[in-house]
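J.: no sequence for this one, just the structure:
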């Protein structure tokens, strides 16, 4: 049976943000309960809050901004690959995963547990990629990469080498995916970011549809 997975994190004020990023919050601007005519909320947030797309422009001044990313990259066949039990995904983890020519690859890791309510705070020990994994993905034709936490680089990687390697080639990254309920396998990806002219990123609604 066909199934659609919503792999978008719900935005709320307890959702972790990257250390040093602006505090992101949703607040009430008007309330019927308070005697006003309408309910109206406001959002004050980084463009990298929750499930979001990093535009290559985030680290590459010559890279695509969010509104320049071709929609064809954000919609189409995708593979969810599960890499459990490691803090760093290397090229050795990717060999044998049949990624040759796969343009959209989403990675389910031990990070997924961090979205459980009892663990909902920022974790510095999240799983991310090594530089040789980034080169491996490029060599195999990857155009979009996704991860189930807030960065494709390890927390201690201050120079963000994985970002730089991929964004120099206009590879797009989806960060903050919720893949807890998604089995590894082949899917159709639908990723719809807010269209922000000149944006270095944007919150996105991300869906995966099973392939039969």
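T.: Looks like it came in fine. Because the structure is predicted, anything quoted here is derived from the model rather than measured.
J.: going by C-alpha atoms from here, please, whenever you check contacts or count neighbours.
T.: Will do.
J.: got a list of contacts for the helix or strand where residue 80 lies?
T.: Here residue 80 is covered by strand 75-82, with elements defined by DSSP states H and E. Strand 75-82 has contacts (Cα atoms under 8 Å, 6 or more residues apart in numbering) with 97, 102-109, 183-191.
J.: just the buried subset of these, written out for ChimeraX, thanks.
T.: The buried residues among the contacts of strand 75-82 can be selected in ChimeraX (16 or more other Cα atoms under 10 Å) with this line:
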select :102,103,104,105,106,107,108,109,186,187,188,189,190,191
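J.: structure two is appended below for comparative analysis:
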């Protein structure tokens, strides 16, 4: 069996979300008892919780919902590049050491330990010029181990606007703490949510 790296954080009531966004909550509609053979729950959550894929609808009022996206970007050869400790913006110079002959998908590790239990107002993000360079290199999906490819304080979301204009897909909130720099197969399929602006994913990397 080829080795798998689970790069998805756990999702539960304590999972951090963007301030003002909807946290995870779960209630039970049915519970196993003498008159009921099953447990059935209801979930309330932001689609941006945990590891997730943004849809164009998230940053473009005319953009496609996540359930309409072609899945091919979310599955296939991928490179993990380390830019550990870089704040606030990841520039091309931070990636250049591993940017030769890039595969179509690039995930960037910026944290020493990804904060799975608290919101980070100073999260690492991509400089928009970096996203342009990745697109120029033929990359179709970018990912990061922070909650956004733009700074948390950004109002114009310049890197999101680059992926809108260049047609890239994006994964956020990945856990790359234990993943060595190198090439893998990415598997991170969004749910077929036909009107949603994002979808949680169970993101994994598989040894080539």
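T.: Perfect, thanks for sending it. Bear in mind that the values here come from a model prediction, so they are computed numbers and not experimental data.
J.: before we move on, back to that, and the following helix or strand past the strand holding residue 80 of the first structure, how far out from the chain's middle?
T.: Under the assignment DSSP H and E, the closest C-terminal helix or strand after strand 75-82 of the first structure is strand 88-89. Distance of strand 88-89 of the first structure from the chain centroid (Cα atoms, centre = their mean, to the nearest Å) equals 16 Å.
J.: again with stretch 143-157 of the first structure
T.: Distance, stretch centre to chain centre, for stretch 143-157 of the first structure: 7 Å (Cα atoms, centre = their mean).
J.: which part of the second structure matches that stretch?
T.: Mapping stretch 143-157 of the first structure onto the second structure (TM-score structural alignment) gives residues 140-154.
J.: first to last residue in the matching stretch, what's the distance?
T.: Between the start and the finish of stretch 140-154 of the second structure there is a gap of 23 Å, counting by Cα to Cα, to the nearest Å.
J.: so for that stretch, what gets flagged as buried?
T.: 140-152.
J.: which residues in the second structure form helices?
T.: Taking DSSP state H as the criterion, the second structure carries its helices at 92-95, 128-136, 158-166.
J.: tell me which other helices or strands the shortest one touches.
T.: Helix 92-95 of the second structure is packed against helix 128-136, with contacts defined by 3 or more Cα pairs under 8 Å, 6 or more residues apart in numbering; DSSP states H and E.
J.: could you give the angle of the helix it packs on to helix 158-166?
T.: In terms of direction (axes from the mean of the first three to the mean of the last three Cα atoms, to 10 degrees), helix 128-136 of the second structure departs from helix 158-166 by 30 degrees.
J.: name the helices or strands packed onto helix 128-136 of the second structure?
T.: Packing partners of helix 128-136 of the second structure (3+ Cα pairs under 8 Å, 6+ apart): helix 92-95, helix 158-166.
J.: tell me the most buried of those?
T.: Compared across those, helix 158-166 shows the largest average neighbour count, a mean of 18 (mean count of other Cα atoms under 10 Å).
J.: check contacts around the residue positioned nearest the centre of the first structure.
T.: Centroid-nearest residue in the first structure: residue 175, 1.8 Å away (criterion: Cα atoms, centre = their mean). Counting by Cα under 8 Å, 6+ apart, residue 175 of the first structure makes contact with 50-54, 146-152.
J.: what do we get in the second structure for it?
T.: Residue 175 of the first structure maps onto residue 172 in the second structure, by TM-score structural alignment.
J.: so which residues of the second structure form strands?
T.: For the second structure, the strands defined by DSSP state E cover 4-6, 25-30, 40-44, 52-54, 75-82, 89-90, 105-109, 125-126, 141-144, 169-172, 182-187, 198-200, 204-206.
J.: can you lay out the ones you listed as TSV showing distance to residue 60 of the second structure?
T.: Compiled in TSV, the strands of the second structure are given as follows (distance: least, Cα to Cα, whole Å):
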stretch	distance to residue 60 of the second structure
strand 4-6	30
strand 25-30	28
strand 40-44	24
strand 52-54	11
strand 75-82	24
strand 89-90	23
strand 105-109	22
strand 125-126	19
strand 141-144	17
strand 169-172	13
strand 182-187	25
strand 198-200	12
strand 204-206	28
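J.: separation between the residue nearest to the centre of the first structure and residue 53 of the first structure?
T.: As defined by Cα to Cα, residue 175 of the first structure lies at a distance of 6 Å from residue 53 of the first structure.
J.: before we move on, the earlier item: so which of the strands of the second structure gets nearest residue 14 of the second structure?
T.: The closest of those to residue 14 of the second structure is strand 25-30. By Cα to Cα, the value is 9.4 Å.
J.: end to end, how far does stretch 76-93 of the second structure reach?
T.: Start to finish, the residues bounding stretch 76-93 of the second structure are 25 Å apart (Cα to Cα).
J.: same question, stretch 55-69 of the second structure
T.: OK, stretch 55-69 of the second structure end separation, Cα to Cα: 8 Å.
J.: what residues sit buried inside it?
T.: Quick answer for stretch 55-69 of the second structure (16+ other Cα under 10 Å): 55-59, 64-67, 69.
J.: what do you get for stretch 77-88 of the first structure?
T.: Burial within stretch 77-88 of the first structure, assessed by neighbour count using 16+ other Cα under 10 Å, is assigned to 77-83, 87-88.
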